[in-house]
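Q: Sequence unavailable; structure follows:
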């Protein structure tokens, strides 16, 4: 069986796309700085295994101890309470990478902020649905039966949006409380 060169090239391209580092990066890496960068981004510890796998192809061995020391330093920045709030408000869930002494608080703060983010997205989605239904209602070719159905759907969406807004108000109060607690303890926001 003959394999075409284009299939081989496609497979090689696919393999290289899965690599965390290319040959140049493997050969010139400052493993401590790379660890800091990965830690600051909240990357899981097993990313080092992926770096090792990428660099093994080029006969480069990562400096594991320097990488892990750098990652630990980077995690100190990532695991600040303010970052938990920021990540959640941007729709990013906590990856479970912080040390045990701050993990529970980070998880709680991130979850509260993420809940607010998700509620806002649900309200936006409901608003879009309402706009579509209201537009359908005003179209000339909408039958009377359709109009009755659309009005009921609009009423239901209005009720849903009211519930979501009420939930959001409560969630924002909870988030404010957690942020105040973090400020009171002198933790950076």
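A: That came in fine, so what should we check first? Remember, predicted model here, so these are calculated numbers, not experimental data.

Q: contacts, neighbours, all on C-alpha from now
A: OK.

Q: How far away from the center of its chain is stretch 82-100?
A: With Cα atoms, centre = their mean, to the nearest Å as the basis, stretch 82-100 stands 8 Å off its chain's centre.

Q: Oops, could you answer that again for stretch 103-111 instead?
A: Here stretch 103-111 is found 14 Å from its chain centre; the criterion is Cα atoms, centre = their mean.

Q: Run through who's touching that stretch.
A: 79-81, 84-88, 93-94, 96-98, 175, 178 (Cα atoms under 8 Å, 6 or more residues apart in numbering).

Q: distance of residue 40 from residue 7?
A: Distance of residue 40 to residue 7, computed by Cα to Cα, to the nearest Å: 38 Å.

Q: Neighbour count: the two, which is higher?
A: residue 40 (19 against 10; other Cα atoms under 10 Å).

Q: Look up how far residue 41 lies from the closest residue to residue 118 other than its chain neighbours.
A: Once flanking residues are discounted, residue 118 sits nearest to residue 91: 7.2 Å by Cα to Cα, 6 or more residues apart in numbering. Computed with Cα to Cα, the distance linking residue 91 and residue 41 is 15 Å.

Q: packing partners for the longest helix along the chain?
A: Identified as the longest helix of the chain according to DSSP state H is helix 144-184. Judged by 3 or more Cα pairs under 8 Å, 6 or more residues apart in numbering; DSSP states H and E, helix 144-184 is in contact with helix 100-138.

Q: Let's verify the residue most central in space within the chain: helix, strand, or coil?
A: Closest to where the C-alpha atoms of the chain average out (Cα atoms, centre = their mean) is residue 92, at 2.6 Å. Secondary structure, DSSP: H, G, I helix; E, B strand; the rest coil: residue 92 is coil.

Q: Double-check it against residue 114; I have them as touching.
A: Yes: using Cα atoms under 8 Å, residue 92 is in contact with residue 114, at 7.0 Å.

Q: Put this next to the previous one:
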């Protein structure tokens, strides 16, 4: 269910749509909306978008109910598992929504570990790209000195990849 909500919100963000339609504004269970927003790590300030969109149709969101739901939802989001997931996807901004929540220390620990895992994976991918580029140059060059230098660079990158693969395997063990 949370995945569906996340995908819906992602689509809305991508296409620049209003946060809520007229019908949604009129029938919204604001506590449930807040719960869903909190559970996916959306900032509480998102309520301002609802206020703006719903004002166009004469509806005022129930801020107290929204906050009550959001408070419950954000507790579901600010967990070690979600910290790890957000980090491994490179989303460091999740730190801000959990900062004042109980369990923040554990969330941020796993967020940081996940971000390190993400950066290591990015470096592995960048090195793979560079190795393909160097191999292509090696395949086309005819000069012995250039070939020697390219082989040396490839060997250095191969050692670096070995080190990074070991590191990422160790980092993977940090997952909650």
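A: All right, it came through fine. Note that this is a predicted model, so its numbers are computed, not measured.

Q: so what number do they get for TM-score?
A: For these two chains in superposition, a TM-score of 0.76 is obtained (TM-score structural alignment, normalised by the length of the second structure); 159 aligned residues with a Cα RMSD of 2.4 Å.

Q: State the distance from the nearest residue to residue 161 of the second structure once chain neighbours are set aside to residue 68 of the second structure.
A: Nearest non-adjacent residue to residue 161 of the second structure, counting by Cα to Cα, 6+ apart: residue 124, 6.3 Å away. As defined by Cα to Cα, residue 124 of the second structure lies at a distance of 43 Å from residue 68 of the second structure.

Q: now do residue 141 of the second structure
A: Taken as Cα to Cα, the span from residue 141 of the second structure to residue 68 of the second structure is 67 Å.

Q: got it, and residue 112 of the second structure?
A: Counting by Cα to Cα, the gap from residue 112 of the second structure to residue 68 of the second structure is 28 Å.

Q: So for the two, which sits in the more crowded spot?
A: Taking other Cα under 10 Å, residue 112 of the second structure and residue 68 do not tie; residue 112 has more neighbours (20 against 15).

Q: Residue 56 of the second structure: neighbouring residues, count only.
A: Residues lying near residue 56 of the second structure (other Cα under 10 Å) number 12.

Q: ok, now residue 136 of the second structure?
A: Using other Cα under 10 Å: residue 136 of the second structure sits among 12 other residues.

Q: how about the nearest residue to residue 84 of the first structure, chain neighbours excluded?
A: residue 110 is the one closest to residue 84 of the first structure (Cα to Cα, 6+ apart), at 4.5 Å.

Q: now for the one you found: what does it line up with in the second structure?
A: Alignment note (TM-score structural alignment): residue 110 of the first structure maps to residue 111 of the second structure.

Q: give me every residue that touches residue 98 of the first structure.
A: 75, 79, 106.

Q: how deep is the closest residue to residue 114 of the second structure other than its chain neighbours tucked in, by neighbour count?
A: The shortest distance from residue 114 of the second structure to any non-neighbouring residue, by Cα to Cα, 6+ apart, is to residue 87 (3.9 Å). Neighbourhood size, residue 87 of the second structure [other Cα under 10 Å]: 26.

Q: try residue 130 of the first structure
A: Neighbour count of residue 130 of the first structure, defined by other Cα under 10 Å: 20.

Q: Distance check, it against residue 155 of the first structure.
A: Look at residue 130 of the first structure and residue 155 of the first structure: by Cα to Cα, they are 9 Å apart.

Q: Check residue 60 of the first structure too.
A: Distance from residue 60 of the first structure to residue 155 of the first structure, by Cα to Cα: 64 Å.

Q: swap in residue 106 of the first structure?
A: For residue 106 of the first structure, the distance to residue 155 of the first structure - Cα to Cα - is 39 Å.

Q: Likewise for residue 125 of the first structure?
A: Per Cα to Cα, residue 125 of the first structure is found 15 Å from residue 155 of the first structure.

Q: Next: residue 178 of the first structure.
A: Taking Cα to Cα, one finds residue 178 of the first structure at 35 Å from residue 155 of the first structure.

Q: Residue 32 of the first structure too?
A: 58 Å.

Q: now swap in residue 29 of the first structure and tell me
A: Look at residue 29 of the first structure and residue 155 of the first structure: by Cα to Cα, they are 59 Å apart.

Q: same thing with residue 118 of the first structure?
A: Taking Cα to Cα, one finds residue 118 of the first structure at 22 Å from residue 155 of the first structure.

Q: Who has more neighbours out of those two?
A: Per other Cα under 10 Å, whichever of residue 118 of the first structure and residue 155 has more neighbours is residue 118, with 16 against 12.

Q: isn't residue 36 of the first structure right up against residue 76?
A: No: using Cα under 8 Å, residue 36 of the first structure makes no contact with residue 76, being 9.5 Å away.

Q: neighbour count winner among the two?
A: A direct count of neighbours by other Cα under 10 Å for residue 36 of the first structure and residue 76 places residue 36 higher, at 24 against 16.

Q: Fine, thanks again, bye for now.
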